[in-house]
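Q: Here you go, sequence then predicted model.
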Amino acid sequence: MAKLALNVWKYVIGIVVLAILLMVYMFTDTLVYSFHIRLFPAAAVTWEPELSLKRYSYDVSDPSGARFYNIILEEEALKIKPCIDVNLSASLKHSSLSFIEYKDQPYNIGDEITILVTMKDGYGKRIMFGGDQLRGTIENKQLQASAPCVVTDNMNGTHSVTCEAFWSGTSSIIVVLAYPREIIATNYRIRTQVLATRNIYGLFKSRNYQEDMTCHPNHTHLIKNTNYTELCNLTYMNSGMPFYCGKPKDEHLLCQDWEQVRTHTPYPELQLSDCEDTLLKRGQPTLEQRLNVSIGNEDKAKLTIEKPSIPCSQYNITKLWQSRKATGFFYNGKWNFRNCLGKIDKY
C-alpha cells in the first residue's frame, strides 16, 4: 500500500509540475508577443495600407476593385477641381465611336462586339484622363430587343464597350454619358460640405409636446454639421443599421419618445458653380453617333441565343457578383434570363 501511495504522489507531483511549466511557457510566449508588438509597430502600420491597395485595386476582373464597377473612388474624385468651363467637360457632340476590330463578315449570335469610345471636350480636344461614367446598350427597336453592354473606363479618355450578340438582325450600339467626371466629383464634394442633400428629421412626441430633430446614419457627420451636443442612438430601432438623431431640447421629451422620420423643405442649399449647375440640368445625353452591327446565325431556325438549361431555382446567384456581363436581355418586349432558365410574368 505504501508503495502504491508513493506512486500516486509521484503521479500527482508530475501533473502539477507539467501544469506549472505550461503556464510559464504561455506567460513567456505572451510576454514575447507583447514585447514584439511594442518594439515593432511598423508591421501593423505597413499592413493596413497593403489592405487598402488591394481593396481599391484597378483590376477589371476583381470584384473588390473600383474598376470592376467602372467607378472612381472618393479620394480620387475629390482631387478633381470644381468645374468652371462647361466646354472643358466631355462633349457627346465631338466624341466618337469606332470598332476595335473591323469585320467584313457579320457577327454570329453569341459573339462579343467591342467598340471604342474616344472622348473629346466641347472644344473638340481629345480628353486624356478617365472618370466619366458611360452606359452602353445594344438594341433593335423593330424586334423590341435590347441588352446592356459592359463599359470599361481605360483611364486615358477612351472607354471600351463590349456587347453580346443575343439575337440576329441589324442592331445599333448606343452610348449615353450617365455622369461626367465633374458631376461625380461634385456629388462627392457636396457630401463633405453639407449634412445631406435632403435632410431627415425625427419627430419626438409625448403628450402635448413635440419636436423635430435632424437625423443621420453617421453620428460624427451629424455633430460636425449641426450644433448638437447630445444625440439619440436609434440604431436598435432601425433594424441594427446606424441611425442617430439630435436629442430633443425640450425637457419633457426623451429619446424613447421618437415616433417617426420625415423630410420636408427647405432643402439644404448646395454650393454649385454655374458650370456644375449646367451639367446637372443637362441630364444624361446620348452620343450623336451610333454604330450599326449585323448579326447572323448559322442555325436559321434560332433567332436568339440558346436558353440555359439550369433552372433559376437551382442557380447559384452569388456567381452574378463575380461577373460584369448582362444577366439577360429583352426580346419581343419580354425579359430573357442569360444564366438560368426562368421567366418573369410581370415587371
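A: Cool, the structure landed. Being a predicted model, the structure only gives us computed values, none of them experimental.

Q: Could you use CA atoms for every contact and neighbour count after this?
A: Will do.

Q: pull the longest helix from the protein.
A: Counting by DSSP state H, the longest helix found in the chain is helix 2-39.

Q: ok, now which ones touch the nearest residue to Thr137 once chain neighbours are set aside?
A: Nearest non-adjacent residue to Thr137, counting by Cα to Cα, 6 or more residues apart in numbering: Pro148, 4.5 Å away. If a contact means Cα atoms under 8 Å, 6 or more residues apart in numbering, then Pro148 has 135-138, 163, 326, 329 as its contacts.

Q: which stretches of the chain form helices?
A: Taking DSSP H, the helices of the chain run over residues 2-39, 42-55, 74-77, 181-193, 219-224, 274-282.

Q: TSV please, covering those and showing distance to Ile174 and mean neighbour count.
A: TSV is the format used below for the helices of the chain (distance: least, Cα to Cα, whole Å; neighbours: other Cα atoms under 10 Å):
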stretch	distance to Ile174	mean neighbour count
helix 2-39	57	11
helix 42-55	32	11
helix 74-77	26	14
helix 181-193	20	18
helix 219-224	40	15
helix 274-282	18	15
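
Q: nearest to Arg262, of those?
A: helix 219-224 (16.4 Å; Cα to Cα).

Q: Does anything pack onto that closest one? Which helices or strands?
A: Helix 219-224 is packed against no helix or strand, with contacts defined by 3 or more Cα pairs under 8 Å, 6 or more residues apart in numbering; DSSP states H and E.

Q: put this beside the first:
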Amino acid sequence: MTDFVFATHSGLYFARVGSDSALQDCTLIAEGYHYGITTRFDVAKDETLIRAYRGGVDVHNQTERESIEYRIRDMLVEEVARHELDEISGHVHQFAIGPGDSMFIANTKRNSVDLWHPNEGTIKRLVFDGHRNDVNHVNSIFPCGDILAVMLHNLRKLESQIAICQFDGADITELGRFSLPDVQCHNVGVLGTQLFYNASGSCSTVSLNLESLEISHRLKMKEHTKGMCSDGDLVYAGMSNYANRSERAFSSAWVVIIDPQTMQVNDTVQFTESARKEKVGNINEIRIVGQEDVFDTGSKCSPDLLRSTVDVPQNQLAISLRRFWIGTSDPIKRTIKKMLQSGNAR
C-alpha cells in the first residue's frame, strides 16, 4: 500500500494505491489550481506534514497565492495553517524543504529560487542569469545536504538544464550547470548515481548517470509526464493527457510505477476521484505520504556527487547543434500551431 498527495489544475488530492496496484481511494482535499508540494514525515507520530501551493480558482486566476499546511495520518487529512504569498512570489512551481522551518520556492515568474519562511517571508533570492522575469522557467528543486539541484525548463532557444546551487545559511550560490538532451523538462530526483527527470516535451521519464552525464535509460510514455516521487525502491511518475491550459482541469491522469534499475513499468494506475468518479486533471506534482519521500528529502543522494557534476565535460558541439535545432524548429512549430488554431476558429 502506498499513499500519495498530488496537485492538479483542479485541486489537491489524497490517493491510496494497494499492493496489487488497485486504486483504493482518491479524495479531493481542496479545490483550485495547485502545484508545488513538500513533505516531512514524522516516524514517531506516524504522520506527514505537507505544504502545498494553491494559486487560486484556476491557472488563469492565481490571485489567492498561498502556502497551505496539512497534517496527514493514515487517511485523515487536517488543515494546520495557511500563509499568504505576496505578489513578488510569482507563480510557484515547486516547494522544497529548507533549513529549520523555511522552504525553498521555485519562483517561476521571477526566474528565481527563493528561501522563504512562514514568519519572515522571502529571506533570500537567487535570480538566474540576471533576469527578473520568467526566462529559464525555473520549475523544480531537489535538495541534498547543502546542495540544490534546480531544473531550468528554459524558454529562450535552450535545452533544459540542471543548475547546481549551494546554500549556506541564507546565502544561495549557483556553482554551475549541465545540459540535458531534452527540452521542456520537469522534476529532479536522485537514487545513488542516477538522476531521474521527466522529459515532458517528449513524453518520457529519463535516468541519467551523474558521473558521466550520459543517459542510462529512457522510458517512453503514452502521455505528458510531470510530477515524480520515490520511496527509495520504486519511482512514481505522474502522467496526464496533454491538453491546452484551459482544459487541463478536466483531463485524465495516472501514476506510473517504475523500477529504477531497469526503467521498466511495473504498473500504471489511473486516478479518478472516488466520490464523483470524475477526472482529476493534469498532475503538476506528486509526493508520497505515510513514509519518507526520498525525492523530496534527498536522503538517498550524495551532495558531493551533485557538486562534482559541474566539472564533468560535455559535448559542446552536440549541445550547439541541439540549440540550433531548437531555435529553428520552435518557430516552425509555433507557425503550424497558429495555422491550425486559425483553421479551427473558422
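A: Structure received. No experiment lies behind these values; they were computed from the predicted model shown.

Q: May I have the TM-score of the superposed chains?
A: Aligned and superposed, the two chains score 0.20 in TM-score terms (TM-score structural alignment, normalised by the length of the second structure); 126 aligned residues with a Cα RMSD of 7.4 Å.

Q: about what we covered before: now distance to Glu259 of the first structure too, for the helices of the first structure, in JSON lines please.
A: Shown next, in JSON lines, are the helices of the first structure (distance: least, Cα to Cα, whole Å):
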{"stretch": "helix 2-39", "distance to Glu259 of the first structure": "49"}
{"stretch": "helix 42-55", "distance to Glu259 of the first structure": "40"}
{"stretch": "helix 74-77", "distance to Glu259 of the first structure": "35"}
{"stretch": "helix 181-193", "distance to Glu259 of the first structure": "27"}
{"stretch": "helix 219-224", "distance to Glu259 of the first structure": "19"}
{"stretch": "helix 274-282", "distance to Glu259 of the first structure": "36"}
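
Q: and the end-to-end length of stretch 279-296 of the first structure?
A: 40 Å (Cα to Cα, to the nearest Å).

Q: can you check stretch 120-134 of the first structure too?
A: Stretch 120-134 of the first structure: ends 14 Å apart by Cα to Cα.

Q: which one of the helices of the first structure lies closest to Lys93 of the first structure?
A: Nearest to Lys93 of the first structure, of the helices of the first structure and by Cα to Cα, is helix 274-282 at 13.4 Å.

Q: Would you mark the buried spots in the top helix by length along the second structure?
A: Using DSSP H to define each element, the second structure has its longest helix at helix 316-345. Neighbour counts over helix 316-345 of the second structure (16 or more other Cα atoms under 10 Å) mark 319, 322-323, 326 as buried.

Q: and of those residues, the nearest to Val77 of the second structure?
A: Taking the buried residues of helix 316-345 of the second structure together and measuring to Val77 of the second structure by Cα to Cα, the closest member is Ile326, at 44.3 Å.

Q: and that closest one, how far is that from Gln161 of the second structure?
A: 14 Å.

Q: before we move on, what about Ile97 of the second structure?
A: 21 Å.

Q: try Val289 of the second structure
A: From Val289 of the second structure to Gln161 of the second structure the distance is 29 Å (Cα to Cα).

Q: out of these two, which sits in the busier spot?
A: With neighbours defined as other Cα atoms under 10 Å, Val289 of the second structure and Gln161 compare such that Val289 has more, 26 against 23.

Q: ok, that one touching Phe6?
A: No: here Val289 of the second structure does not reach Phe6: they are 10.1 Å apart, not a contact under Cα atoms under 8 Å.

Q: Report the angle between the longest helix of the first structure and helix 42-55.
A: Using axes from the mean of the first three to the mean of the last three Cα atoms, to 10 degrees, the direction of helix 2-39 of the first structure lies 70 degrees away from that of helix 42-55.

Q: just to revisit the earlier point, how about the helices of the first structure, which one is nearest Tyr201 of the first structure?
A: The nearest among the helices of the first structure, by Cα to Cα, is helix 219-224 at 11.9 Å.
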